[in-house]
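Any chance you can model this:
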Amino acid sequence: MSASVISPVNPSSSADALASRPRALIDSFNRRIDYLRVSITDRCDLRCQYCLPEDFKGFEEPANWLTHDEMARLIGLFVGFGVAKIRLTGGEPLTRRGVSELATKIAALDGVTDLAISTNGTRLARHAAELRQAGVRRLNVSLDTLDAATFKEITRRDRLQDVLDGLDTAHRVGFDSIKINCVVHSQSNEEDIARLLDFTMAKGFILRLIETMPMGDSGRQYKHVNLNEMGARLGERYGLVATVEHRGPGPARYWATRDNIPALGLITPMSQHFCASCNRVRLSVDGTLYLCLGQENQISLGTALRKGATDDELRQLILAGIAAKPERHEFTTAPERVIRVMAKTGG
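As a prediction, this is how the structure comes out:
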């Protein structure tokens, strides 16, 4: 499927379209879209080798970044369509000023039941308390290893202790859930991952293993491994059992302890894709709505907003975008298709 950019619908048809708009966003494959991931910056203070080249310069110009008020306006329109789960992402979202203020605006929206943030953790110690107070209830923290030298090799930065300090602070201020996201590929060391699982189980966190995806040149240089097989090995080693009880808004499948505490999650976009149950879309820092992580289908909500589009006209564009959401990604059949880096859309 070729990339698709949705153009604004004729405003004269606005009244009819809005009068008949659904209470929920249902795409053409009968999937309900109730989860919005919002990248509030594509900048990051790490340079993970599978995500960003060391010398990457292709970031969005700050003049094109949506303001927090503009983001809150667009998010509010999605919430009006029944989107109840919002996740703030990046790049690294905590590199942008005012994240807690934006979170406060989102948490106050009638209909938001789940507000979360994904972070690399380097600045979490500084911001954890204010995020919790602002209404963020769940955290995902990227961490691929507990070995300082390996961490520096992967991220090209010596920041492991900052991440560990951030996790300690986040745990202390009492988030409802803290999950550790670990990207796994053919060069990953399973014993290193096992040590990470020891750490997360001792802390009461959940470790989630994610198959690397061929996004941009950085992502395509790594070969994915089948996490179903690794998950089974780790599950047997740690006495875990597969469960469907702890499914969240995302695609992870979980393994739990014998006393039913979730401990290990698997996200398998390559070996066992979950497109048939996809419930999410992504909004980038410039207001581009991406309909699929593994496709280039998009709609320029930010451009329309800054050209003076009314809320009704923006709702029309959202509906047109959801109608054009593709059936599935093409990571396995056309891995060269997605040229944008992961930081562009926030995973």
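
going forward, measure contacts and count neighbours with C-alpha atoms only.
Fine.

mind listing the helices in this protein by residue range?
Listed in chain order, the helices found in the chain under DSSP state H are 14-19, 68-80, 99-107, 124-134, 148-155, 160-173, 190-203, 216-220, 227-237, 301-306, 311-323, 342-345.

can I get those helices in a markdown table with distance to Arg247?
What follows is the helices of the chain, written out as a markdown table (distance: least, Cα to Cα, whole Å):
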| stretch | distance to Arg247 |
| --- | --- |
| helix 14-19 | 33 |
| helix 68-80 | 21 |
| helix 99-107 | 22 |
| helix 124-134 | 23 |
| helix 148-155 | 29 |
| helix 160-173 | 22 |
| helix 190-203 | 18 |
| helix 216-220 | 27 |
| helix 227-237 | 16 |
| helix 301-306 | 31 |
| helix 311-323 | 24 |
| helix 342-345 | 23 |
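
structure for this one too, so we can compare:
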Amino acid sequence: MIPSELVDTFGRVHDYLRISVTDRCNLRCVYCMPADGMEFEPDENILSIKEITEVVRVMADMGVKKVRLTGGEPLVRKGIENLVSAIAGIPGIDDIAMTTNGIFLARKAQKLKEAGLNRVNISLDTLKADRFSLITRGGDVQRVLDSIAACQQVGIEPIKLNVVLMKGINDDEIEDFLQLTIDSQLQVRFIEYMPIGHNDLRWKQSYLPLSTVLERCHHLGWKVAASHHVRGNGPAQTFRIEGAKGSFGLIHPVSDHFCETCNRLRLTADGNIKPCLYWSDEFNVRKCIGNDDAVRELFSRALHIKPLNHEMAKAFVDESQTHVPTVRRMSQIGG
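Prediction:
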């Protein structure tokens, strides 16, 4: 019998599906892609809008309520507004979010809002123009700042800024990002550098535990309290500085992983179900689309082998791991 709910062997109920709509990106961020780019999947290997919609429809019947569209960069996907609209029309889906680098968001914000996009996460690892260009290998930070303003204007909220914290690269901007939360309703989320697709020396040299953020608040004399009123805060520990309009979150998969409460599955742009971000296990669902029972069964199989945690901390200290880490880059998985 095929289960009617997405429950794994540890009793975790999965109601959240992250979908990569493309492996392509207009930037080449240092922690996401190699400097010379990548060999992207040919168009015929990428799930169509209709195929993605069919998968979400079946998943909604199994209890999925939240969908996040990722990439690569989702806004380079042709017809992305049509996909948002199609997903918004599926009964049971009550929250649609997107993670984007923000470069193309300003000109699409209104259409995305009208299509049914509820909220957005914008990757922004620095507020400095020259540093942004270095981290993204050529990006223009002003376009991202304009996109934040555009989302505020059309009413997409909450707006979250994803900041991958890297030692010696952007850790001197922690205070600047925290100041944003004091002055505006933005939600800044500091994320630990993860060894996705490249467990190498550079990652370890750049890794910084997020306890650094709270230490900086203490050093500045800011009073900080836990905040439990942030919609869609997911794995983040969320805090608010006393008197601040916004909040900040800490996502620390390495130093203090959040796997025990994981409620998410991932679907890659080429149609592979990933039960865990870090491990290599994948199940290609494309051949099943059109057969609802087969889709349900494959997702159930994926959940059955989902481990209790990802063991990234072991990678940092070179301990042996119980599963095989993925060789895919973050841009190929969807984050």
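
rewinding a little: with respect to burial, which of the helices of structure 1 scores highest?
Among these, ranked by average contacts under mean count of other Cα atoms under 10 Å, first place goes to helix 342-345 (a mean of 23).

Where does that one end up in structure 2?
The counterpart of helix 342-345 of structure 1 in structure 2, counting by TM-score structural alignment, spans residues 330-333.

now that stretch: how far from the chain's centre is it?
The chain centroid and the centroid of stretch 330-333 of structure 2 are separated by 10 Å under Cα atoms, centre = their mean, to the nearest Å.

Then stretch 269-282 of structure 1?
Here the centre of mass of C-alpha atoms in stretch 269-282 of structure 1, compared against the chain's by Cα atoms, centre = their mean, lies 12 Å away.

so where is that stretch in structure 2?
Using TM-score structural alignment, stretch 269-282 of structure 1 pairs with 253-266 in structure 2.

Mean per-residue distance, the match of helix 342-345 of structure 1 versus structure 1.
With the two structures superposed, stretch 330-333 of structure 2 lies on average 0.8 Å from its match in structure 1, counting by mean Cα distance after the TM-score superposition for structure 1.

Give the equivalent position in structure 1 for Asp171 of structure 2.
Asp171 of structure 2 maps onto Glu190 of structure 1 when the alignment is built from TM-score structural alignment.

Report how many residues lie close to Glu73 of structure 2.
Close neighbours of Glu73 of structure 2, defined as other Cα atoms under 10 Å, add up to 25.

Of all the helices of structure 1, which one is nearest Leu289 of structure 1?
The stretch from the helices of structure 1 with the least distance to Leu289 of structure 1 (Cα to Cα) is helix 301-306; that distance is 6.5 Å.

who touches the closest one?
Pro8, Leu66, Asp286, Gly287, Thr288, Leu289, Leu314, Leu317, Ile318 (Cα atoms under 8 Å, 6 or more residues apart in numbering).

hmm, 10 Å instead?
When contacts are defined by Cα atoms under 10 Å, 6 or more residues apart in numbering, helix 301-306 of structure 1 is touched by residues 6-8, 64-66, 70-71, 73-74, 283-289, 307, 309-311, 313-315, 317-318, 321.

how long is the match of stretch 269-282 of structure 1 from one end to the other?
The first residue of stretch 253-266 of structure 2 is 17 Å away from its last residue (Cα to Cα, to the nearest Å).

residues in structure 1 aligned with stretch 57-74 of structure 2?
Residue correspondence for stretch 57-74 of structure 2 in structure 1, counting by TM-score structural alignment: residues 76-93.

now the strand ranked longest in structure 1, how far from the chain's geometric center?
In structure 1, taking DSSP state E as the definition, the longest strand is strand 177-184. Averaging C-alpha positions (Cα atoms, centre = their mean) puts strand 177-184 of structure 1 12 Å from its chain's average.

likewise stretch 254-261 of structure 1?
With Cα atoms, centre = their mean as the basis, the distance from the averaged C-alpha position of stretch 254-261 of structure 1 to the chain average is 24 Å.

Run a quick neighbour tally on Phe274 of structure 1.
Per other Cα under 10 Å, the neighbour tally for Phe274 of structure 1 reads 17.

quick one: the residue lying closest to it once chain neighbours are set aside from Thr268 of structure 1, how far?
Leaving aside its sequence neighbours, Phe274 of structure 1 sits nearest to Pro251 (Cα to Cα, 6 or more residues apart in numbering; 6.7 Å). Pro251 of structure 1 sits at a distance of 8 Å from Thr268 of structure 1 (criterion: Cα to Cα).

likewise Pro335 of structure 1?
With the distance defined as Cα to Cα, Pro335 of structure 1 ends up 15 Å from Thr268 of structure 1.

out of these two, which sits in the more crowded spot?
A count of neighbours by other Cα under 10 Å puts Thr268 above the other of Pro335 of structure 1 and Thr268, at 22 against 18.

Skipping its backbone neighbours, what lies nearest the more buried one in space?
Nearest residue to Thr268 of structure 1 in three dimensions, chain neighbours excluded: Glu211, at 5.5 Å (Cα to Cα, 6+ apart).

That neighbour reaches Ala252, doesn't it?
No: taking contacts as Cα atoms under 10 Å, Glu211 of structure 1 lies outside contact range of Ala252: 11.2 Å.

okay, and the common contacts of these two?
Where contact means Cα under 10 Å, 6+ apart, the residues bridging Glu211 of structure 1 and Ala252 through contact with each are Leu266, Ile267, Thr268, Pro269.

In contact with the last one, which residues?
When the contact criterion is Cα under 10 Å, 6+ apart, the partners of Pro269 of structure 1 are 210-213, 224, 226-227, 251-252, 275, 294, 329, 331-332.

In ChimeraX, select just the buried ones from the residues you listed.
To isolate the buried ones among the contacts of Pro269 of structure 1 in ChimeraX, judged by 16 or more other Cα atoms under 10 Å, type:
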select :210,211,212,213,224,226,227,251,252,294,329,331
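
Tell me which residue of structure 1 lines up with Lys306 of structure 2.
Correspondence of Lys306 of structure 2 to structure 1, assessed by TM-score structural alignment: Lys325.

And the spatially closest residue to Glu175 of structure 2 that is not a sequence neighbour, how close does it get to Ile191 of structure 2?
Among residues not flanking Glu175 of structure 2 along the chain, Arg216 sits closest, at 7.4 Å (Cα to Cα, 6+ apart). With distances taken as Cα to Cα, Arg216 of structure 2 is found 16 Å from Ile191 of structure 2.

tell me the contacts of Val184 of structure 1?
When the contact criterion is Cα under 10 Å, 6+ apart, the partners of Val184 of structure 1 are 50, 144, 190, 193, 208-213, 222-227.
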